[in-house]
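Asker: Structure of the sequence below:
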Amino acid sequence: MEKITGQDFIKKEKNIQEIKNELKAACESELPVFVERYETDKRSGVQKLVEKAKKAIDAFDKEKLRTEAMKKYEKQYASYEYICGIDEVGRGPLAGPVVAGAVILPKDCQILYLNDSKQLSERKREELYDIIMREAVAVGIGMVSHERIDEINILQATYEAMRQAISKLSVKPDLLLNDAVTIPDVQIRQVPIIKGDAKSVSIAAASIVAKVTRDRLMVEYDKKYPEYHFADNKGYGAAVHIEALKTHGASPIHRKSFIKNITDGQEMQN
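Answerer: Just a heads-up that it's a prediction; the model follows:
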């Protein structure tokens, strides 16, 4: 029988790489445990990891406070059962639709990092989109085509997309928190908030849903019309996009009313 010595019962000390991997795998709620576990480890490499964890805890606490501050309007109008955030994406591009999002978040919403979609990385928007779609009480998406934009103008098309988004909600909202606008022909009470996508979690969530929806669509259009680089510029007037318009003329998804000065005298592609 193999002899077991006391040394076999001594816990093997983790090396720096193992501890680094442990920190990398830890979620925010596990960081205080990580700090407590390794705070007394005298190795300089471990102490650097502990400091990194402490900074991450501090950043996480600040994010919770920032998010809580973004619930100001949701708290102010807490007597309303279903509060819906509304926002649009795509008023400025030369091609593609304008898209509106309508999102009703739960009263006890704990989603962090919600913000104006333009302030978030593509990866973070995609991550938050999935969380919003999973946790929201209801989500509605409205989309108005480039043809309709040319027909009624971009402002009216934006309102139309917003009305569509509201109509597609599975739950009827009692109150709308809008990013800066008052939507005509809507009988629900509205609260327009300047820069609302940075001040309200509901509007921020709508902004993210609208942005991800439109961006994904423009990536698909890029496969059909690669010369315009829609996957990169999403239809906005980047230099490479303008040059492509001058070289190839307009694609079938361009807004004619937006590109008159660029494509005068050129034929539209089929």
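
Asker: CA atoms for contacts and neighbours, from now on please.
Answerer: Fine.

Asker: Could you find the closest non-adjacent residue to Asp222?
Answerer: Spatial nearest neighbour of Asp222, excluding adjacent residues (CA to CA, 6 or more residues apart in numbering): Phe230 at 4.8 Å.

Asker: So the one you found is in contact with Met218, correct?
Answerer: Yes - Phe230 is within contact range of Met218, at 5.7 Å (criterion: CA atoms under 8 Å).

Asker: Let me know the next secondary structure element after whichever strand or helix holds Leu177.
Answerer: Following DSSP states H and E, one finds Leu177 within strand 175-179. Using DSSP H and E, the next helix or strand after strand 175-179 towards the C-terminus is strand 189-193.

Asker: which residues in the stretch 1-150 of the chain form helices?
Answerer: Read by DSSP state H, counting those that start in this stretch, the stretch 1-150 of the chain holds these helices, from start to end of the chain: 16-25, 31-38, 44-69, 72-76, 122-135, 146-152.

Asker: So which of those is nearest Ile83?
Answerer: helix 72-76 (7.1 Å; CA to CA).

Asker: Just the buried positions in the closest one, please.
Answerer: Tyr73, Glu74 (16 or more other CA atoms under 10 Å).

Asker: returning to what we had before: so how far is the strand holding Leu177 off the chain centroid?
Answerer: Strand 175-179 has its C-alpha centroid displaced from the chain centroid by 17 Å (CA atoms, centre = their mean, to the nearest Å).

Asker: I'd like the structure of this one too, to check against the first:
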Amino acid sequence: MSLKLETERSKTWKDFGDGVPCVLGIDEAGRGPVLGPMVYAAAISPMDQNAELKALGVDDSKALNEAKREEIFEKINNDEEIQQIVAYAIRSLSPELISSSMLKRHKYSLNEVSHDAAIALIRDAFACNVNVVEIKVDTVGPKATYQAKLERLFPGISICVTEKADSLFPIVSAASIAAKVTRDTRLRNWEFKEENIKVPENGFGSGYPGDPNTKKFLQLSVHPIFGFCSLVRASWKTASAIVEKRCVPGYWEDDEEEGKPQNKKMSVWLQPKEGTEVAPKRNVYFKERHMKNVVSF
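Answerer: As a prediction, this is how the structure comes out:
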């Protein structure tokens, strides 16, 4: 996992339903944790298969235990009859992608990241020849604003954005299960790109800031120079607070050359600036040579 983001599809997602009217539902898993990916999922099902979808046992993933979620997800992936009732696609946003997005000079909020993932999944359904006539979405941010945004992008489609959509609509429940099982599996099977990462005996936990195992992992694994490994969302306050306390103070060469006061906190460099947008600082190499950007020829 890295900064690369792709749509992953179940076997029957492409050309699902052979043109019959379908409902599409969207939900996510892993918005709050400081560890691991956030996974967005879209599920699709024929409009006339709602009873069959309910019979599968779908529900808000948080209302189902792990074994039941995995049982349902296994059927969606491997049962040929169920594959004609429901299909799904996911976009898995790595911790690195989340952090790099939120820490850009021009702020790109987690809500915007989430909206873009959902929009990409809807567009992929249309690109894969799915006849989507209704869309149900679990809200992120103000629901009226989000719904108006989707209605502008997808005119002529019946769209409902609301809280607790994963409890209200079976198709969103199916998306919730796909997102949750995918995230849990990838977190459980995480392979570190970095060497010598210290993991507590009981593992790194669920990834939520309040999890004792997660807390212990963050304290053990932080490097005094390089901060955290790629499993950790560096943009989270939980992580940046530890960097500020545990990492070696640093300064930036450009400030020293320009005679500016030294900023001793590395964490400040990681935080996006509120309010006014600041133009990128030109490297001293270009200043000394009086070099300018060419915008026209």
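
Asker: circling back to that earlier point, of the helices of the stretch 1-150 of structure 1, which approaches Tyr113 of structure 1 most closely?
Answerer: helix 44-69 (6.9 Å).

Asker: and that closest one with helix 31-38, angle?
Answerer: Computed with axes from the mean of the first three to the mean of the last three CA atoms, to 10 degrees, the direction of helix 44-69 of structure 1 lies at 160 degrees from that of helix 31-38.

Asker: elements contacting helix 44-69 of structure 1?
Answerer: helix 16-25, helix 31-38 (3 or more CA pairs under 8 Å, 6 or more residues apart in numbering; DSSP states H and E).

Asker: Of all those, which one comes closest to Leu120 of structure 1?
Answerer: helix 16-25 (21.6 Å).

Asker: okay, and that closest one goes to which residues in structure 2?
Answerer: Alignment of helix 16-25 of structure 1 against structure 2: no match, by TM-score structural alignment.

Asker: Tell me which residues of that helix come out buried.
Answerer: Those would be Ile19, Lys20, Leu23, for helix 16-25 of structure 1 by 16+ other CA under 10 Å.

Asker: Which stretches in the stretch 101-250 of structure 2 count as strands?
Answerer: 132-138, 158-162 (DSSP state E, counting those that start in this stretch).

Asker: quick one: buried residues of the shortest one?
Answerer: Neighbour counts over strand 158-162 of structure 2 (16+ other CA under 10 Å) mark Ile159, Cys160, Val161, Thr162 as buried.

Asker: The buried residues of helix 16-25 of structure 1 into TSV, with extra columns for distance to Ile149 of structure 1?
Answerer: Converted to TSV, the buried residues of helix 16-25 of structure 1 look like this (distance: CA to CA, whole Å):
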residue	distance to Ile149 of structure 1
Ile19	56
Lys20	53
Leu23	50
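
Asker: mind checking how far the residue opposite Glu220 of structure 1 in structure 2 once aligned is from Ile197 of structure 2?
Answerer: Alignment note: Glu220 of structure 1 maps to Asn189 in structure 2; criterion TM-score structural alignment. Using CA to CA, to the nearest Å, we find Asn189 of structure 2 at a distance of 15 Å from Ile197 of structure 2.

Asker: what does Val248 of structure 2 give?
Answerer: Counting by CA to CA - Val248 of structure 2 and Ile197 of structure 2 are separated by 18 Å.

Asker: swap in Asp48 of structure 2?
Answerer: Taken as CA to CA, the span from Asp48 of structure 2 to Ile197 of structure 2 is 50 Å.

Asker: Ok, Phe154 of structure 2 next?
Answerer: Distance of Phe154 of structure 2 to Ile197 of structure 2, given as CA to CA: 45 Å.

Asker: now the helices: where do they sit in the stretch 151-270 of structure 1?
Answerer: 154-167, 201-224, 230-233, 239-248, 260-263.

Asker: Reformat the ones you listed as a markdown table; add distance to Gly90 of structure 1 and mean neighbour count.
Answerer: Putting those into a markdown table (distance: least, CA to CA, whole Å; neighbours: other CA atoms under 10 Å) gives the following:
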| stretch | distance to Gly90 of structure 1 | mean neighbour count |
| --- | --- | --- |
| helix 154-167 | 9 | 22 |
| helix 201-224 | 8 | 24 |
| helix 230-233 | 12 | 19 |
| helix 239-248 | 16 | 16 |
| helix 260-263 | 18 | 14 |
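
Asker: just so I know, which of these lies nearest Ser117 of structure 1?
Answerer: Nearest to Ser117 of structure 1, of the helices of the stretch 151-270 of structure 1 and by CA to CA, is helix 201-224 at 5.0 Å.

Asker: picking up where we left off before, now the strand holding Leu177 of structure 1 on structure 2. Mean distance?
Answerer: Here strand 175-179 of structure 1, set against structure 2 after superposition, deviates by a mean of 0.9 Å using mean CA distance after the TM-score superposition for structure 1.

Asker: Would you check the span in structure 2 matched by that strand?
Answerer: With TM-score structural alignment as the criterion, strand 175-179 of structure 1 aligns to 134-138.

Asker: Quick one, which of the strands of the stretch 101-250 of structure 2 gets closest to Val268 of structure 2.
Answerer: strand 132-138 (33.6 Å).

Asker: That closest one to helix 170-188, inter-axis angle?
Answerer: 60 degrees.

Asker: what sits up against strand 132-138 of structure 2?
Answerer: 21-27, 125-126, 157-166, 169, 171-172 (CA atoms under 8 Å, 6 or more residues apart in numbering).

Asker: Without its sequence neighbours, what residue ends up closest to the residue at minimal distance from the centre of structure 2?
Answerer: Nearest to the geometric centre of structure 2 sits Met38, at 3.3 Å (CA atoms, centre = their mean). Once flanking residues are discounted, Met38 of structure 2 sits nearest to Gly30: 4.5 Å by CA to CA, 6+ apart.

Asker: now do Ile154 of structure 1
Answerer: Ile154 of structure 1 sits nearest to Arg91 (CA to CA, 6+ apart), 6.4 Å away.

Asker: The one you found matches what in structure 2?
Answerer: So, by TM-score structural alignment, Arg91 of structure 1 is matched to Arg31.

Asker: Let me know whether its match touches Met38 as I believe.
Answerer: Yes - at 5.6 Å, Arg31 of structure 2 and Met38 qualify as touching, with contact defined as CA under 8 Å.

Asker: residue in structure 2 matching Glu81 of structure 1?
Answerer: When structure 2 is aligned by TM-score structural alignment, Glu81 of structure 1 is paired with Pro21.

Asker: which residues touch that match?
Answerer: Pro46, Met47, Asn131, Val132, Val133.

Asker: Which single one of these is nearest to Ile72 of structure 2?
Answerer: Using CA to CA, the contacts of Pro21 of structure 2 come closest to Ile72 of structure 2 at Pro46, 18.0 Å.
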